[in-house]
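1. 3D model of this:
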Amino acid sequence: MSWQSALACWYLRRQFRPETQKPRINVERARALTAKRVWSPRVPGGWRLRELYSANDTPLRGEWLEPASESSSLRDGPTVLYCHGGGYYFCSPQTHRALVFGLATRADAAVFSLGYRLAPEHRFPAALDDATAAYRRLIADGIAPKSIVIAGDSAGGGLALATLVALRDAGDPLPAGGLLFSPWTDLAATGDSIRTNDGRDPMFSGPAIGPAAKLYLGDTPATHPHASPVYADLHGLPPLFMMAGDTEVLLDDSRRVADNARAAGVECEFEVWKNVPHVWPIFTPFLPEAKRALDRSAAFVRRVTSGAAPSTQPSSAMSMV
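-> So this is what the prediction gives:
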């Protein structure tokens, strides 16, 4: 455990976790605090950021980060459709620029960070509808499915996986892979780690997960497979690469998806990292663990979009890092 990760965990335990222990979720406060604290990195040299936030930009409402020398409509390299985290009710592409920029530059991939509609103003399936519509627009614009990876973190990781399931169910051509950082895949909050890691997780209290889910679900059952993809049949999905921390209350949301994917014949690499906060890649470049995680994630993006053979690890591999 690096001293940087220890410091981040100390800060989150004192500043963020107490917010998750309050009896009522204050959506406006969460959004305001996130906007106030957001740190936005510089656009990397040789890259350009295009912000698309007008009503006319739907379904590609959000931000493109792409090599400045490439055409704005078509690329030969990988493309990542990124779904930010934030419990489906706060955060934005702006809050996740550090992670997105780090992934893009390492993978030499154009990344579209989706500004999907947020709950409770827009409940399920609004976010899923936005993600599937954005993917279909990328295809309609001439980007080959096998050059696309759908990625996300936390709620966005669950959304990325749900998008893969929904696209398969609809008969759409599937992308090359799915990349999931600490995904929230069980909105019913039934994983053992909700209880066993309560108190160990520096960011969340276990009992906070269920109430947060209700903001997004409304009257939708928490076990709906397009809301909680841990309950979905995962057969036929492209390769998955997942990471989670060993102290996270959401650890079992990844562990069970990995088990289900393996049982369905899906190639799935799952890494459990020791003593890191929830979605630690977002703390790049400050955490060395974040930089290493993004290096490994970029290697996955390059591999699956190039058509290269799978890694030498078995599809059921779960490694401790």
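
2. going forward, measure contacts and count neighbours with C-alpha atoms only.
-> Noted.

3. mind listing what the nearest residue in space to residue 298 that is not next to it in sequence touches?
-> Closest residue to residue 298 apart from its sequence neighbours, by C-alpha to C-alpha, 6 or more residues apart in numbering: residue 107 at 4.5 Å. By C-alpha atoms under 8 Å, 6 or more residues apart in numbering, residue 107 lies in contact with 78, 298-299, 301-302.

4. residue 107 and residue 300, how far apart?
-> 9 Å (C-alpha to C-alpha, to the nearest Å).

5. which stretches of the stretch 101-250 of the chain form strands?
-> Assigned by DSSP state E, counting those that start in this stretch, the strands in the stretch 101-250 of the chain fall at 110-114, 148-153, 177-181, 240-245.

6. can you count the residues close to the residue nearest to residue 125 when sequence neighbours are not counted?
-> Nearest in space to residue 125, with sequence neighbours left out and distances taken as C-alpha to C-alpha, 6+ apart, is residue 227 at 7.6 Å. When counting by other C-alpha atoms under 10 Å, one arrives at 30 neighbours for residue 227.

7. residue 227 touches residue 123, doesn't it?
-> No - taking C-alpha atoms under 8 Å as the definition, residue 227 is not a contact partner of residue 123, at 10.6 Å.

8. what do those two both touch?
-> residue 217.

9. which residue packs closest to residue 237, ignoring adjacent ones?
-> Residue 237 sits nearest to residue 266 (C-alpha to C-alpha, 6+ apart), 6.2 Å away.

10. double-check that residue 253 belongs to a strand.
-> No - per DSSP: H, G, I helix; E, B strand; the rest coil, residue 253 lies outside any strand segment and is helix.

11. can you get me a residue count around residue 170?
-> Neighbours of residue 170 under the rule other C-alpha under 10 Å: 9.

12. before we move on, what about residue 171?
-> 9.

13. got a list of what the residue nearest to residue 125 touches?
-> Residue 227 neighbours (C-alpha under 8 Å, 6+ apart): 124-125, 158-159, 162, 185, 187, 217.

14. any chance of CSV for these, columns neighbour count and distance to residue 288?
-> Formatted as CSV, the contacts of residue 227 follow (neighbours: other C-alpha atoms under 10 Å; distance: C-alpha to C-alpha, whole Å):
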residue, neighbour count, distance to residue 288
124, 21, 36
125, 16, 36
158, 32, 25
159, 32, 27
162, 24, 30
185, 32, 27
187, 26, 31
217, 22, 36
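
15. I'd like the structure of this one too, to check against the first:
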Amino acid sequence: MAEPGDDPVARIFQKTAAQMAANPNMEISTLRACLEVFHTVCTESTDVTYQEEPNAGTCKGLWEIPVAAKDSSNVILYFQGRRNLYLCNNGGGGFVTNTTSSHRRMVGHLAKASNCKALSLEYRLAPEAQFPAQIDDASNGRDSAGGNLATAVVLKLRELGEPLPAAIIGFSPWYDVEFTTGTIETNSSTDALVQKDTLANMRTMFLGDHDAKDPLANILNADPKGLPPMYLAAGGYETLLDSTTKFAEKAREVGVDVTWRTLENVGNWVQEKFGKA
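-> Here you go, the predicted structure:
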């Protein structure tokens, strides 16, 4: 495993963390601008086309379509839950930042590796829209924080008796908004960006006065029984590491098919699990 901090993404994280530390009262617009540049260190994926989705309701939608998968019936919803959907996270950002632009290139690579179409959706952001606006956007079909939301949406769809997606994919999901797990503290020196104080500020913007114990907000409190297969991944140096591992263990105990990885190719998992239909 590479040492933390020796890659281009980590350097962007470190620069952003330094800017935030130097300006703890940074305006939301400035914070969003800082976190919008991740795509600059990601290459363009070849043989992938991009087009806006005009029928995404109040959300902005962007299709990433690999040429080889243009006729596929499977869709990765990067960030709704219908059949033939793999529900992924929306790039995190603590429910406060990030857009389809900041993760366009990465999602293009994911779509190509999975041999699926991908649809990136921008749900409403906090603090302008607080919990449960983000879940409402997704579960009503108006379409890291994203990993949390990808799971919360399926929990909400289960509650509503709606069809569930084929799978849930969560990259470094922020399942523990109460900070009860250990790596939020023990990995603070090796995580380039995500720190407890930062998350606490984002939690306030996201939840407002809402109870942080709500299982649709704090996913560790949710009952995972009946969820579709899950692919969960997080880095060994991340503060959110055991937020992910604890939920994976809880889901496995009730029979959910959970694949837990640190540095694996999720595209291979999608193809092996669901084929190329």
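
16. list only buried entries from the contacts of residue 107 of structure 1.
-> Among these, those buried by neighbour count (16 or more other C-alpha atoms under 10 Å) are 78, 298, 301-302.

17. please name the nearest non-neighbouring residue to residue 90 of structure 2.
-> Nearest one to residue 90 of structure 2, counting by C-alpha to C-alpha, 6+ apart, is residue 79 at 3.6 Å.

18. those helices in the stretch 1-150 of structure 2, which residues are they?
-> Here the stretch 1-150 of structure 2 has its helices, by DSSP state H, counting those that start in this stretch, at 8-22, 28-34, 104-114, 133-139, 145-160.

19. which among those helices is found nearest to residue 195 of structure 2?
-> helix 8-22 (8.9 Å; C-alpha to C-alpha).

20. show me what that closest one is packed against.
-> In terms of contacts (3 or more C-alpha pairs under 8 Å, 6 or more residues apart in numbering; DSSP states H and E), helix 8-22 of structure 2 is not packed against any helix or strand.

21. quick one: it to chain centroid distance?
-> Relative to its chain's centre, helix 8-22 of structure 2 lies at 20 Å (C-alpha atoms, centre = their mean, to the nearest Å).

22. next: stretch 187-197 of structure 1.
-> 19 Å.

23. which residue numbers in structure 2 go with that stretch?
-> The aligned range for stretch 187-197 of structure 1 in structure 2 is 177-187, by TM-score structural alignment.

24. just give me the neighbour total for residue 26 of structure 2.
-> 13.

25. quick one: map the residue nearest to residue 298 of structure 1 onto structure 2.
-> Residue pairing (TM-score structural alignment): residue 107 of structure 1 is matched to residue 114 of structure 2.

26. how much space separates its match from residue 259 of structure 2?
-> Applying C-alpha to C-alpha to residue 114 of structure 2 and residue 259 of structure 2 gives a distance of 16 Å.

27. and residue 299 of structure 1, what pairs with it in structure 2?
-> In structure 2, residue 299 of structure 1 lands on residue 268 (TM-score structural alignment).

28. so what does residue 98 of structure 1 match up with in structure 2?
-> Residue 98 of structure 1 maps onto residue 105 in structure 2, by TM-score structural alignment.

29. coming back round to it: reformat the contacts of residue 227 of structure 1 as TSV; add distance to residue 148 of structure 1.
-> Shown next, in TSV, are the contacts of residue 227 of structure 1 (distance: C-alpha to C-alpha, whole Å):
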residue	distance to residue 148 of structure 1
124	24
125	22
158	17
159	16
162	16
185	21
187	27
217	28
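
30. quick check, nearest of these to residue 205 of structure 1?
-> Closest to residue 205 of structure 1, out of all of these and judged by C-alpha to C-alpha, is residue 187, at 14.6 Å.

31. how about the residue nearest to residue 90 of structure 2, what does it touch?
-> Neighbouring residues of residue 79 of structure 2 by C-alpha under 8 Å, 6+ apart: 87-91, 120-122, 146-147, 149-150.

32. could you tell me how far it is located from residue 265 of structure 2?
-> From residue 79 of structure 2 to residue 265 of structure 2 the distance is 18 Å (C-alpha to C-alpha).

33. check residue 50 of structure 2 too.
-> For residue 50 of structure 2, the distance to residue 265 of structure 2 (C-alpha to C-alpha) stands at 22 Å.

34. that older thread, okay, the helices of the stretch 1-150 of structure 2 in a markdown table with distance to residue 224 of structure 2 next?
-> Converted to a markdown table, these look like this (distance: least, C-alpha to C-alpha, whole Å):
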| stretch | distance to residue 224 of structure 2 |
| --- | --- |
| helix 8-22 | 32 |
| helix 28-34 | 32 |
| helix 104-114 | 25 |
| helix 133-139 | 17 |
| helix 145-160 | 8 |
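
35. find the residue closest to the residue positioned nearest the centre of structure 1 in space, skipping its chain neighbours.
-> By C-alpha atoms, centre = their mean, structure 1 has its centre lying nearest to residue 152, at 1.7 Å. Of all residues beyond its chain neighbours, the one nearest residue 152 of structure 1 is residue 83 (4.5 Å), with distances taken as C-alpha to C-alpha, 6+ apart.

36. again, but for residue 235 of structure 2
-> residue 262 is the one closest to residue 235 of structure 2 (C-alpha to C-alpha, 6+ apart), at 5.3 Å.

37. I'm done for today, thanks for sticking with me.
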